[in-house]
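S.K.: structure here, sequence nowhere to be found:
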């Protein structure tokens, strides 16, 4: 493994499912080949894009085992262990990390409302349970009752050795900048700061972020790898690339035929695009997600044609 843990473009992988709603291991391997073949520096499974909250424990184990086996040490594999409470997150970690994860990623507890004291206790206990495995905090307030991990607490936990890094999916660039400034001020050079924003990725990199964790990277990993390489050296070129990716990201908000929540719409779009690209066999999402229809897929295909990789069905094969 040549990539430093917590740096570069780390794709939060979708979880391909078959018609029966079970993990499609063959498609998962194809997805991993797609990501690594286009230069991804790491893979994060069982995050929001991986639908961890809708998968059974057995399905989670299958995702991790298949990923670790197929990646075979070529890039780091980060594994989500988030759950409703600390004890459950620890149980997930003890079940999943021995399968070969390079790092664990966890949100604050969700369902019950938590404050700073509970958040600190959560991460300290989780780190104590997992031992030497690096632990990354996952900042994503909309998914956890609007709870945000205070920046000073993030830095305190980093200084204690509890946190190795943070995946910041808040979309708040000012927060990211404050985290980076605090890291520098406190001499926490080994603490990794990753941006989970698809649309502010260039700005995050220029601010000093160590890497990106973009869900849209399942569709266009090469675009984010290119952005990673040019954001600090070619501002105009990277701005143009960011604008293209922003336009492509509009797939998460297409007006679907059937009413559906934001998760069904966004993950359905990513999976539909991956299916159109020939990367996965089915674009089914885990229950209770509402599924895309053909008209929805047509809208995703139009965005791909205009702003992204060419779908497999539209490729011209040379004689």
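M.R.: Okay, I see it. Note that the coordinates shown come from a computational prediction; the quantities given were computed from them, not determined experimentally. Numbers count the residues shown, from 1 in each chain.
S.K.: could you use CA atoms for every contact and neighbour count after this?
M.R.: Noted.
S.K.: pull out the buried positions in the host helix or strand of residue 244.
M.R.: Element membership for residue 244, per DSSP states H and E: helix 235-249. By 16 or more other CA atoms under 10 Å, the buried positions in helix 235-249 come out as 238, 239, 241, 242, 243, 244, 245, 246, 247, 248, 249.
S.K.: structure B:
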């Protein structure tokens, strides 16, 4: 791995929930405070406005405001901005706006009708102004697919794969030299053991300590994640919002589901 390919961080990052007020407005301050306490609990990076953050229900202005607030609240760790779009133009615009307010990297799924993925990601990389661009593979939930056979040709620094597909994880790690991040809490221990760069996890919103321990090889912690992993997938995003509220007293309001 070349110097340019060294991952921005290693270990567990949180795929941050977006907290809303009861009237449905984005509670930027509460979301940033939540990110701050998760960093204090051991997460190594924060993803803002990803699929866990109900990105599809946020305006570009709301997404940029969240990135700015979390960047200010979480000194010392990378902040990654979700920056997708239906085609290269809006994805590049959101990438540039996120970088302008302090995003250290962007996570970008391909469009559902992507066409030439290399051309799409070249435009995003240009807009990122030297910050790492991570591709995002979670087809059907966040854009389209990032095929394994296409990945080596893309100008991206890494990939988040949220499918929970263990075979695909093994192939990624054996066939590609970019930074691989799992997005399923069911694979945290395996990813750490196999040499992945890290994990970007929704469940870290409520069980950051166990996520970190599982990454470090604690089998009991991995097993403890089963409960929140299953509950968080129940009626997304409501299952996860309820878990976070039970632990931290946050709002359960959501725009999706």
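M.R.: Sure thing, it's come through. Values in this document were obtained by computation on a predicted structure and should not be read as measured data.
S.K.: if we can go back for a sec, any idea how far the helix holding residue 244 of structure 1 is from the middle of the chain?
M.R.: Centroid separation for helix 235-249 of structure 1 versus its chain: 19 Å, with CA atoms, centre = their mean, to the nearest Å.
S.K.: after that helix, next one along is what?
M.R.: Next helix or strand after helix 235-249 of structure 1 toward the C-terminus (DSSP H and E): helix 262-276.
S.K.: residues in structure 2 aligned with the helix or strand following that following helix?
M.R.: Once helix 262-276 of structure 1 ends, the next helix or strand along the chain (criterion: DSSP H and E) is helix 294-307. On structure 2, no counterpart of helix 294-307 of structure 1 exists by TM-score structural alignment.
S.K.: so which elements touch helix 294-307 of structure 1?
M.R.: Under the contact definition 3 or more CA pairs under 8 Å, 6 or more residues apart in numbering; DSSP states H and E, helix 294-307 of structure 1 sits against helix 235-249, helix 262-276.
S.K.: could those helices go into a markdown table alongside distance to residue 34 of structure 1?
M.R.: Formatted as a markdown table, these follow (distance: least, CA to CA, whole Å):
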| stretch | distance to residue 34 of structure 1 |
| --- | --- |
| helix 235-249 | 18 |
| helix 262-276 | 10 |
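S.K.: nearest to residue 105 of structure 1, of these?
M.R.: Residue 105 of structure 1 sits nearest to helix 262-276 of all these, at 19.7 Å, using CA to CA.
S.K.: pull the number of nearby residues for the aligned partner of residue 181 of structure 2 in structure 1.
M.R.: Taking TM-score structural alignment, the alignment pairs residue 181 of structure 2 with residue 194 from structure 1. Using other CA atoms under 10 Å, residue 194 of structure 1 is surrounded by 29 other residues.
S.K.: residue 194 of structure 1 sits in which helix or strand?
M.R.: strand 192-195.
S.K.: ends of stretch 97-110 of structure 2, what's the gap?
M.R.: 18 Å (CA to CA, to the nearest Å).
S.K.: which residue numbers in structure 1 go with that stretch?
M.R.: Under TM-score structural alignment, the match for stretch 97-110 of structure 2 is residues 95-108.
S.K.: skip the chain neighbours and tell me the closest residue to the equivalent of residue 228 of structure 2 over in structure 1.
M.R.: Counting by TM-score structural alignment, residue 228 of structure 2 lines up with residue 248 in structure 1. Distance criterion CA to CA, 6 or more residues apart in numbering; nearest residue to residue 248 of structure 1, sequence neighbours excluded, is residue 307 at 5.4 Å.
S.K.: the one you found and residue 223 of structure 1, how far apart?
M.R.: Taken as CA to CA, the span from residue 307 of structure 1 to residue 223 of structure 1 is 11 Å.
S.K.: neighbour-wise, which of the two wins?
M.R.: residue 223 (20 against 16).
S.K.: and the more buried one, which of the three is it?
M.R.: At residue 223 of structure 1 the chain is in helix, as set by DSSP: H, G, I helix; E, B strand; the rest coil.
S.K.: my read: it touches residue 241, true?
M.R.: Yes. In terms of CA atoms under 8 Å, residue 223 of structure 1 counts as a neighbour of residue 241; the distance is 7.4 Å.
S.K.: no further questions, thank you.
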